[in-house]
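Colleague: I'd like to go over a predicted model; first the sequence, then the structure.
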Amino acid sequence: MDKVTAYREKPLQRTDSYQAFAKNDQVAVLVGNNGVVLTSHDAKTWSRTILAGMPSLIDIASCPDQRLIALSFDNQVWVSNINGDDWISIEVPTQEQLMTIDCAPNGNWWVAGGFSTFLHSANDGQNWQTTSLDEDAIITNLVFISEQDAVATAEFGMILVTENGGISWDLIGFLPDEFFPHSTHFATTAEGWVGGLNGFVYHTKDGGRNWLRQSADSSVPIYQFVQVDDALYALGDNATVMKLAGSNWQTVQPPTAPVYLRAALHFNGKLLVAGGRGMLLALDPNVVIVSAGKAEQSDEI
């Protein structure tokens, strides 16, 4: 029993399923199932917190005031202090299932999900404004690129944009073959990438109006993108990490375990990637070389 007790006191546990990363100027925060919140100031040592009620945390974002906001599957927004270790919950007044959260550059909180629904709050969740395109589609990703510009992707390959800070949203086009966008990354309002369960990665240079599929040396499902300086990485199933080279995706960490990677963050000089079964790796983004079926310069936390 002493060994069981000691294991339960560890910050990372094999029963964890990590979902999303965020950071501010002080701390990196990783969230997952059963109310798990991990925080680190150095990408080496981690502290573990379990939120009240053990909610399933599915997304997290950092705000301009350095607070962090996380979304749980029961449509609660969880708000932390700047150290990520003191959390309160706020219920979002909607019957639609929420799937994604972001904090706009002006500090407004945004969530989105079922029935092409967006909600935002300008006063820390006290009041919410609702917008819907009245389309029976689930919004899976939402990201603000500037105070006025944001891009969202949804079921059936829908691409939604706003150019007025979310006052209105426009459907500007669709991904090829009604591709379901599981992950989205827009570097600018014009250039972006989407990935999905079939392992395809599509790229646009005109704000989502036209898309081209990029080649990849792996067919694993893609769950997340992360920018590291001028390099773009993609995370996938079986603990796979790929890097964009020109217009091709090259594997830098090949399949090593039957575990998904869904959360990613560039923090303290490391590329942090995390996913199922409590997997959290710290990769050196400058030395990710495939060697004998294993990525060098990687450390399991």
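Modeller: Done, it's in.
Colleague: from here on, just use CA atoms for contacts and neighbour counts.
Modeller: Fine.
Colleague: quick one, helices of this structure?
Modeller: Taking DSSP state H, the helices of the chain run over residues 2-8.
Colleague: need the residue closest to the centroid of it.
Modeller: Nearest to the geometric centre of the chain sits residue 20, at 4.8 Å (C-alpha atoms, centre = their mean).
Colleague: distance check, that one against residue 64.
Modeller: Per C-alpha to C-alpha, to the nearest Å, residue 20 is found 18 Å from residue 64.
Colleague: my guess is residue 213 contacts residue 203. True?
Modeller: Yes: if you go by C-alpha atoms under 8 Å, residue 213 and residue 203 touch, sitting 6.2 Å apart.
Colleague: take this one as well and set it beside the first:
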Amino acid sequence: MKQNARFSCSALKRVCCAVCVALLSAHPIGAALAQGFEAPLNVAAEHTPRMLTSPMLAVASAGSRLVAVGLRGSIIVSDDSGKTWVQAQVPVSIDLVAVTFASAQSGWAVGHGGVVLHSSDGGMTWEKQLDGLQASKLAIDFYTRNPEQIADAEGYLSKEKNLAVEQETQPFLDVYFADDRHGFVVGTFNRIFATEDGGKTWAPLMHRSGNPQEWHFYSVSGKDGQVYLSGEQGRVWRLDQTSQQFVAINTPYNGTLFGITALADGHVFAYGMRGSFFHSSDQGQTWQRSTLPFTSNVMRVIAAGEKRLLVVAQSGQVVQSQDGGQTFSPVTLNSPMPYFGAVLLDKGRLALAGAAGVRIEAL
């Protein structure tokens, strides 16, 4: 049902685009505009002071540097704890939604159009490692070569061929790297790819996802060799190290889980819509729900000590727990805004990415 709806919308968009191009082409100025259009995946992000205060959807630490990503390919960096920012060199102008750094120098960002960007200089310059069209071709080649080794290889191949024919791309919504070489990117409709060489090559893992319904993956997180995904319908998936399959786990919730945070010793936090917040101490086998003092979407959960947690809400609220998520108290903020991402800094400070850029708050 989801696939058919997606393809029907795509067909409608193509018709509308064709009509618009025809109308534009009938006018001299419109003809020049139509002929000059380039896809955002092939156009570098615009350099403008507006980018420094435009919405930022995620922020990460690259050593002592802060790196934030947002709309229209904007990536900004700060070397003075957020006092001043400069814009990075980015080869795409498509929305970026997640960023991570495995070291002070090596980082990755993902977003719409199935784009995967890599930086080897702490976020100042970026190169495209993968996009949705390339990802689809990789999947087609992979499932074509392995029809007997992979159950339902023909089904995965058919879906990828449909994407290729439609010239569609699926967004990647999150990225996780355990080190400079081993990482995952995940996205809508069961999209998951892995790399073992720092993103030089990528392999599709849709056949290992344990997700026959093709729910969206919203988040990927790891710790101490464990890797977890979260997504629609209250689902969490854990990578089984022996079979290398992602095993689906139910939580006491049937809504969307926007994020998952893996800590040491098997502790995992899953969170999402309407203040949903769940904790597992046994690698996701059992879950306990905690009640938060708000009903807004939970966007980020950060470990700030052995038992201390920070919970960031889209509504602009931050609460903290000193007992591992059993009880919570509010954090007073100087200048709240709608939040989408956060990262903990030293000296008791928190960098918050949101509707008006990045702000630093003392805890």
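Modeller: Alright, I've got the coordinates. Note that the structure is a prediction, hence the values are computed from the model and not measured.
Colleague: TM-score them against each other, please.
Modeller: Here the TM-score for the pair of chains, by TM-score structural alignment, normalised by the length of structure 1, is 0.82; 272 aligned residues with a C-alpha RMSD of 2.4 Å.
Colleague: picking that back up, give the contact list for the residue nearest to the centre of structure 1.
Modeller: Shown in contact with residue 20 of structure 1 (C-alpha atoms under 8 Å, 6 or more residues apart in numbering): 30-32, 58-60, 262-264.
Colleague: how about those residues in CSV, adding neighbour count?
Modeller: Shown next, in CSV, are these (neighbours: other C-alpha atoms under 10 Å):
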residue, neighbour count
30, 29
31, 30
32, 28
58, 22
59, 26
60, 26
262, 24
263, 26
264, 27
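Colleague: over in structure 2, see which of those survive.
Modeller: Here is what carries over to structure 2 from these, by both residues aligned by TM-score structural alignment, their matches' C-alpha atoms under 8 Å: 30-32, 58-60, 262-264.
Colleague: distance to residue 69 of structure 1 added to the contacts of residue 20 of structure 1, as JSON lines?
Modeller: Shown next, in JSON lines, are these (distance: C-alpha to C-alpha, whole Å):
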{"residue": "30", "distance to residue 69 of structure 1": "12"}
{"residue": "31", "distance to residue 69 of structure 1": "11"}
{"residue": "32", "distance to residue 69 of structure 1": "13"}
{"residue": "58", "distance to residue 69 of structure 1": "11"}
{"residue": "59", "distance to residue 69 of structure 1": "9"}
{"residue": "60", "distance to residue 69 of structure 1": "6"}
{"residue": "262", "distance to residue 69 of structure 1": "18"}
{"residue": "263", "distance to residue 69 of structure 1": "16"}
{"residue": "264", "distance to residue 69 of structure 1": "17"}
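Colleague: closest to residue 102 of structure 1 among those residues?
Modeller: Closest approach between the contacts of residue 20 of structure 1 and residue 102 of structure 1, by C-alpha to C-alpha: residue 60, at 7.3 Å.
Colleague: and that closest one, how far is that from residue 125 of structure 1?
Modeller: From residue 60 of structure 1 to residue 125 of structure 1 the distance is 15 Å (C-alpha to C-alpha).
Colleague: chain neighbours aside, what residue packs nearest to residue 210 of structure 1?
Modeller: residue 204 (5.9 Å; C-alpha to C-alpha, 6 or more residues apart in numbering).
Colleague: hang on, the earlier thing: quick check: closest non-adjacent residue to the alignment partner in structure 2 of the residue nearest to the centre of structure 1.
Modeller: Structural alignment (TM-score structural alignment) places residue 20 of structure 1 against residue 58 in structure 2. Nearest residue to residue 58 of structure 2, sequence neighbours excluded (C-alpha to C-alpha, 6+ apart): residue 341, at 4.5 Å.
Colleague: same question, residue 193 of structure 1
Modeller: Take residue 193 of structure 1 and drop its neighbours on the chain: the residue closest to it by C-alpha to C-alpha, 6+ apart is residue 203, 4.6 Å away.
Colleague: my guess is the one you found meets residue 191, correct?
Modeller: Yes: contact criterion C-alpha under 8 Å: residue 203 of structure 1 and residue 191 qualify, at 7.4 Å.
Colleague: alright, calling it a day.
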